[in-house]
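Visitor: Could you look at this predicted model? Sequence included:
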Amino acid sequence: MRFETKAVHAGREIDPTTGAVTTPIHLSTTYERSSDGSYTDGFMYSRGDNPNRRSLEECLTSLENGHDCVTYASGMAAISSVIEALPEEKPKRVVMADDMYFGVRTMLMETDIGRRFDIVTVDMTDLDKVKSTIESAPTGLVWMETPSNPQIKIIDIEAVAEMAKQAGAFSVIDNTAATPVLQQPLSLGVDFSLHSVTKYIGGHSDLLLGAVIAAEDNDMLQNLRAWQHAKGAVPSSFDCWLALRGVQSLSARVMMQCSSAKIIADFLEAHEKIEAVYYPGLKSHSGHDIAAKQMKGFGGLLSFKVKGSEKDALKVANSVNIITQATSLGGTHTYIEHRASVEKELTMAPDNLLRLSVGLENAEDLKEDLEQALSNIPV
């Protein structure tokens, strides 16, 4: 089956009892045990497994062309589990991209994970630096994020995955921004593809969920599954059901968001009050050629710098009418956010940078909204 068909059908079937086309929500936390001690379809207690969760995991495995999927209560639960699931025999050294989701940075600063693991960051757009960093000490895990958030850096996935493999390290990619619609990292040699399902896959800003898809069976995958059950960071039945609803329109939504994002990026790049636009669909982007090689489209996420100060950037964000000033990305609404003021002293984002997650509104309306917001700052 092709991607769009799998998004609608993978992991689901017509309900055999009622004939319902849409998968029912299974809210029961416990399941009847048979006289021989077995459980129907293996379901015993919902922390261990649940029909909605199983359907979602099968669907996401299919969409990423992977071996198996483990879902969690949030994207951060998935991220922390990937690091902690590193097998005992692997070095506790993690090489990460320097531009990463801010939640990862705060987790490393505020929890014991940052103390128990040797975390090293590097600019992964520079392959020579990546190679020397990985080889400078025994490494257990190489962490990629491309396109990155919020600076929209592009990493050569295949090249970095091969470096990790040569070093005996596992590789993982945060594929949230690209989605499996646009990017298939497991086919490029990556061991694990991670998603904040909250974002594009859920697609409606109304659920909280994370997922890790494995390319093949291994000790790390077994640890991820054990962590899910034993530590209890499992998604609810309803959130899994919402994700299964959202994923059906994923391809249609993402392609529209790609189209609108390119229109807006072109508009901003030509604007006299814009210093720089970071969108891989622009030929001026340093990672454009690599993105064109490994992506089927350039995504709905972009960032731009206004000409001026932090005050000017905040003025633009505060002046939009249709666009919503809010955190997160990947939903039906277009969101704008000044990341530096959110991330404060830990930020890597420039003071005059705004992140824009393009939604499903008409691109011309979004352009007009940005134009009137930009009119509030001086040239």
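Guide: Received, thanks.
Visitor: rest of the way, CA atoms for contacts and neighbours
Guide: Fine.
Visitor: So which bits of stretch 75-86 are buried?
Guide: 75-79, 81-86 (16 or more other Cα atoms under 10 Å).
Visitor: Could you do stretch 343-363 as well?
Guide: So, applying 16+ other Cα under 10 Å, buried residues of stretch 343-363: 348-361, 363.
Visitor: Which members of these are positioned in helices?
Guide: Ala363 (DSSP state H).
Visitor: Mind checking which of the buried residues of stretch 343-363 are in strands?
Guide: Among the buried residues of stretch 343-363, the subset assigned to strands under DSSP state E consists of 353-357.
Visitor: that older thread, want to try JSON lines for the buried residues of stretch 75-86, with secondary structure and distance to Val316 as columns?
Guide: Shown next, in JSON lines, are the buried residues of stretch 75-86 (DSSP: H, G, I helix; E, B strand; the rest coil; distance: Cα to Cα, whole Å):
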{"residue": "Gly75", "secondary structure": "helix", "distance to Val316": "29"}
{"residue": "Met76", "secondary structure": "helix", "distance to Val316": "30"}
{"residue": "Ala77", "secondary structure": "helix", "distance to Val316": "33"}
{"residue": "Ala78", "secondary structure": "helix", "distance to Val316": "34"}
{"residue": "Ile79", "secondary structure": "helix", "distance to Val316": "33"}
{"residue": "Ser81", "secondary structure": "helix", "distance to Val316": "38"}
{"residue": "Val82", "secondary structure": "helix", "distance to Val316": "37"}
{"residue": "Ile83", "secondary structure": "helix", "distance to Val316": "38"}
{"residue": "Glu84", "secondary structure": "helix", "distance to Val316": "40"}
{"residue": "Ala85", "secondary structure": "coil", "distance to Val316": "42"}
{"residue": "Leu86", "secondary structure": "coil", "distance to Val316": "43"}
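Visitor: Let me see the ranges of the strands in this protein.
Guide: Using DSSP E, strands in the chain cover 68-72, 93-97, 118-122, 141-145, 170-174, 192-196, 210-214, 274-278, 301-306, 324-325, 335-337, 353-357.
Visitor: before we go on, here's another structure to hold up against the first:
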Amino acid sequence: MRTKDNNKPQWQPATITIHGGKTRDEHGALVAPLYQTATFSFENTAQGSARFAGEEAGYIYSRLGNPTVTELEQRVAALEGYPAAAAAATGMGAVSASMMAFLAHGDHVLVSDAIYGCSFALFSHLFTRFGIQVDFVDMSDLEKTASAMRDNTKLVFLESPVNPHLKVIDIAAVAKIAHTKGARLVVDNTFMTPLLQQPKLQGADLVLHSATKYLNGHGDVVAGIVCGSQEDIELIKLTTLKDMGATMSPHDAWLILRGLKTLDVRMERHCTNAVQVAEYLREQPLVKTIFFPGFADHPAQQLMGTQMHGAGAVIAFELHGDLNTARLLLDSLQLITIAVSLGDAETLIQHPASMTHSPYSPEARAAAGISDTLIRISVGLEAVSDIIADLEQAFAACTNSNTQNNEEQVKYG
């Protein structure tokens, strides 16, 4: 089978999402075939032995590799600018396999203070059981970041923008700090996608995604992927990913390949809608603070055009009021869906303190800036006027509730 050249300089990211890593099917099928098979047969015992010994290229067993999964890996690697990638069954599978491939008892990891809740649990609850030392630091403060590095720091892990409140971290500056100590920098690029941010250009050694989100875009797959050098990806594939069994199914890879074809046009609509929703939210009296990298006064603006090529489509905002106010707002929505993912066609909204970031202790949430009234919204592909209208009626419900409560207090005060 003939593989198209992923490194053609004339190919733009929008083209790579469709053609990157594509192989020519022997029957001429335009769409990549789905190799829905658990195992692969050998012509004879010598061939089987040679493949297991690594002396002959070819597939053995789908946990060790599959043509459909390989095509997805090649395409995402091309998008991120790396020579190789490893696909995992979930985003957390990609995080865990990538971390564990390079860590041993006594090693130190430096982690951004605000990250996805399950990533936080992995570092703070699980890794420490195996003698891996972990520190969390605000990586937007480069002095604190440099001071937190140790001689035994092997990995530095961050998200940018940070989940859930969209703080932006200077990846190039953190990469320089990490590399000074000989540590690898690992960046979770889920929120941005390779179309809006390529951490490799800023010095990241490994870049990973929850492919569940924008890469797939249709809410019907859980998957992860990590991109890096050929050597690093081979290590991840042949050790932790293989032995933990967190490899991606060929059917899921096929669905993500389908979703990738529309990534460019979807991201354009996501981002356009998000700007209008953010502008609407900024004018609401009930909104105390809004976090959106697209605003001129957001610190991310200093990195626009260099690190970032857009603001993305996730918005976070805090409300005046308390936990009950946040719950009432979400429960009053009719179109927008309460769900904890992002990057789907549907607009999704969630309450980080009680949902995605519930693994944090109250003290850790406070330190990371995750308040009880913080809300995260992933703006979808619906007509933006309908998204805003739904928010409008939900804010009205909260205002009416507050008015009634105030009247009752006056009446019975």
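Guide: Done, it's in. Everything numeric in this text was worked out from a predicted model, so none of it was measured.
Visitor: Would you tell me which of the strands of the first structure gets closest to Arg225 of the first structure?
Guide: strand 68-72 (6.2 Å; Cα to Cα).
Visitor: In the second structure, what range does the closest one match?
Guide: Using TM-score structural alignment, strand 68-72 of the first structure corresponds to residues 84-88 of the second structure.
Visitor: Can you give me the buried ones in that stretch?
Guide: Within stretch 84-88 of the second structure, the residues scored as buried using 16+ other Cα under 10 Å are 84-88.
Visitor: hang on, the earlier thing: closest one of the ones in strands among the buried residues of stretch 343-363 of the first structure to Ser193 of the first structure?
Guide: For those, the nearest to Ser193 of the first structure is Ser357 (21.2 Å; Cα to Cα).
Visitor: residues contacting that closest one?
Guide: Contacts for Ser357 of the first structure (Cα atoms under 8 Å, 6 or more residues apart in numbering) come out as 300-302, 328-331, 334-336.
Visitor: Repeat that for Leu215 of the second structure.
Guide: The neighbours of Leu215 of the second structure, taking Cα under 8 Å, 6+ apart as the test, are 193, 256, 259-260, 263.
Visitor: May I see these organised as CSV, with neighbour count and distance to Glu283 of the second structure added?
Guide: CSV is the format used below for those (neighbours: other Cα atoms under 10 Å; distance: Cα to Cα, whole Å):
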residue, neighbour count, distance to Glu283 of the second structure
Thr193, 25, 29
Ile256, 25, 37
Gly259, 18, 35
Leu260, 24, 35
Leu263, 21, 30
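Visitor: give me the number of residues near Ala204 of the second structure?
Guide: 23 (other Cα atoms under 10 Å).
Visitor: coming back round to it: out of the contacts of Ser357 of the first structure, which are buried?
Guide: Neighbour counting with 16+ other Cα under 10 Å marks 300-302, 328-331, 334-336 as buried within the contacts of Ser357 of the first structure.
Visitor: so which two of the ones in strands among the buried residues of stretch 343-363 of the first structure are the farthest from each other?
Guide: Leu353 and Ser357 (13.3 Å).
Visitor: Give the residues shared as contacts by those two.
Guide: By Cα under 8 Å, 6+ apart, no residue touches both Leu353 of the first structure and Ser357.
Visitor: Give me the mean deviation of the match of strand 68-72 of the first structure from the first structure.
Guide: In the superposition against the first structure, stretch 84-88 of the second structure averages 0.7 Å from its aligned positions (mean Cα distance after the TM-score superposition for the first structure).
Visitor: Which residues does that stretch contact?
Guide: With Cα under 8 Å, 6+ apart as the test, stretch 84-88 of the second structure has contacts from 69, 72-74, 76-77, 94, 223-230, 233, 236-237, 241, 246-248.
Visitor: do the same with stretch 51-60 of the second structure
Guide: Outside stretch 51-60 of the second structure, the residues that touch it by Cα under 8 Å, 6+ apart are 39-41, 47-48, 50, 65-67.
Visitor: which of these tops the neighbour count?
Guide: Asn66 (24 neighbours).
Visitor: close enough to count as contact, it and Pro33?
Guide: No. Counting by Cα atoms under 8 Å, Asn66 of the second structure stays clear of Pro33, with 11.2 Å between them.
Visitor: that older thread, export the contacts of stretch 51-60 of the second structure to a markdown table and append columns for distance to Leu110 of the second structure.
Guide: Below are those laid out as a markdown table (distance: Cα to Cα, whole Å):
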| residue | distance to Leu110 of the second structure |
| --- | --- |
| Thr39 | 39 |
| Phe40 | 41 |
| Ser41 | 44 |
| Gln47 | 45 |
| Gly48 | 43 |
| Ala50 | 41 |
| Gly65 | 31 |
| Asn66 | 34 |
| Pro67 | 36 |
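Visitor: In helices, which of these fall?
Guide: 47-48, 50, 67.
Visitor: Out of the residues you listed, which is nearest to Asn405 of the second structure?
Guide: Asn405 of the second structure has its nearest neighbour among those in Pro67, at 61.4 Å by Cα to Cα.
Visitor: Now check the first structure for the residue matching that closest one.
Guide: In the first structure, the residue equivalent to Pro67 of the second structure is Pro51, according to TM-score structural alignment.
Visitor: Relative to Trp241 of the first structure, how far out is its match?
Guide: 10 Å (Cα to Cα, to the nearest Å).
Visitor: do you know how far the residue lying closest to Thr240 of the second structure once chain neighbours are set aside is from Ala313 of the second structure?
Guide: Leaving aside its sequence neighbours, Thr240 of the second structure sits nearest to Ala97 (Cα to Cα, 6 or more residues apart in numbering; 5.2 Å). Distance, Ala97 of the second structure to Ala313 of the second structure, by Cα to Cα: 28 Å.
Visitor: now Glu143 of the second structure
Guide: 30 Å.
Visitor: what residue of the second structure matches up with Arg2 of the first structure?
Guide: In the second structure, the residue matched to Arg2 of the first structure (TM-score structural alignment) is Gln12.
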